[in-house]
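> Only the shape, not the letters, is given here:
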């Protein structure tokens, strides 16, 4: 049980550390302009990705299967993040 809590704590700390980067950047430049909504969406995406990867690591039986599923999850995160940032696909979630 303690390992499960350590992993969850690690995921939360990693998400907080990643969200801290744009927060600090906003203090020094006007080029980073995130709203509270941006931080919430990024936090949900990052935390959800961390939880999905944790689920894969617990459920997948072979190393190849784990790597493949984690790669798919990370590619999906990257595509969603890029779409929200610049709208490369022109979908409604990007505001296009």
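Received the coordinates, thanks. Computed from a prediction, not measured in an experiment: that's the story for all the values here.
> CA only for contacts and neighbour counts going forward, please
Will do.
> where do the strands sit along this protein?
Assigned strands in the chain: none (criterion: DSSP state E).
> another one to put next to it:
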């Protein structure tokens, strides 16, 4: 069975999304609700689709790396903002 790039990206996103679920089993410090899983799922799977699109459309390796790094940087900024509110937007819950 050949694993395509998109399938590998989606499996990675699913694995990352499983980490808080497993953490909730072993500790009470991880407290995610259904909305948290939905939002993070949209972020992770959306990022996977965008990175796959970048790799399909962009020809040069340097540009692929730059564009993918920008997308991952945006993902991490949104994630940090939703988690702890580094920018102080209304999305952080403050």
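Nice, thanks for sending it over. From a predicted model like this one, the values you see are computed outputs, not experimental measurements.
> tell me the centre residue of structure 2?
Among the residues of structure 2, the one closest to the centroid is residue 44, at 2.8 Å (CA atoms, centre = their mean).
> Pull the distance from the helix of greatest length in structure 1 to the chain's centre.
Criterion DSSP state H: the longest helix present in structure 1 is helix 2-28. Mean C-alpha position of helix 2-28 of structure 1 versus that of the full chain (CA atoms, centre = their mean, to the nearest Å) differs by 10 Å.
> what packs against that helix?
helix 36-59 (3 or more CA pairs under 8 Å, 6 or more residues apart in numbering; DSSP states H and E).
> which bit of structure 2 covers the helix it packs on?
Mapping helix 36-59 of structure 1 onto structure 2 (TM-score structural alignment) gives residues 34-57.
> chain center to the matching stretch, what's the gap?
6 Å.
> contact partners of it?
Outside stretch 34-57 of structure 2, the residues that touch it by CA atoms under 8 Å, 6 or more residues apart in numbering are 5-6, 9-10, 13-14, 17, 64, 67-68, 71-72, 75, 79.
> Just to confirm, what residue in structure 1 is aligned with residue 70 of structure 2?
By TM-score structural alignment, residue 70 of structure 2 lines up with residue 72.
> Translate residue 23 of structure 2 into the numbering of structure 1.
Using TM-score structural alignment, the equivalent of residue 23 of structure 2 in structure 1 is residue 25.
> The longest helix of structure 1: which residues count as buried?
Across helix 2-28 of structure 1, burial judged by 16 or more other CA atoms under 10 Å covers 8, 11, 12, 15, 19, 23.
> Which of those sits closest to residue 94 of structure 1?
Using CA to CA, residue 19 is the member of the buried residues of helix 2-28 of structure 1 that sits closest to residue 94 of structure 1, with 20.1 Å.
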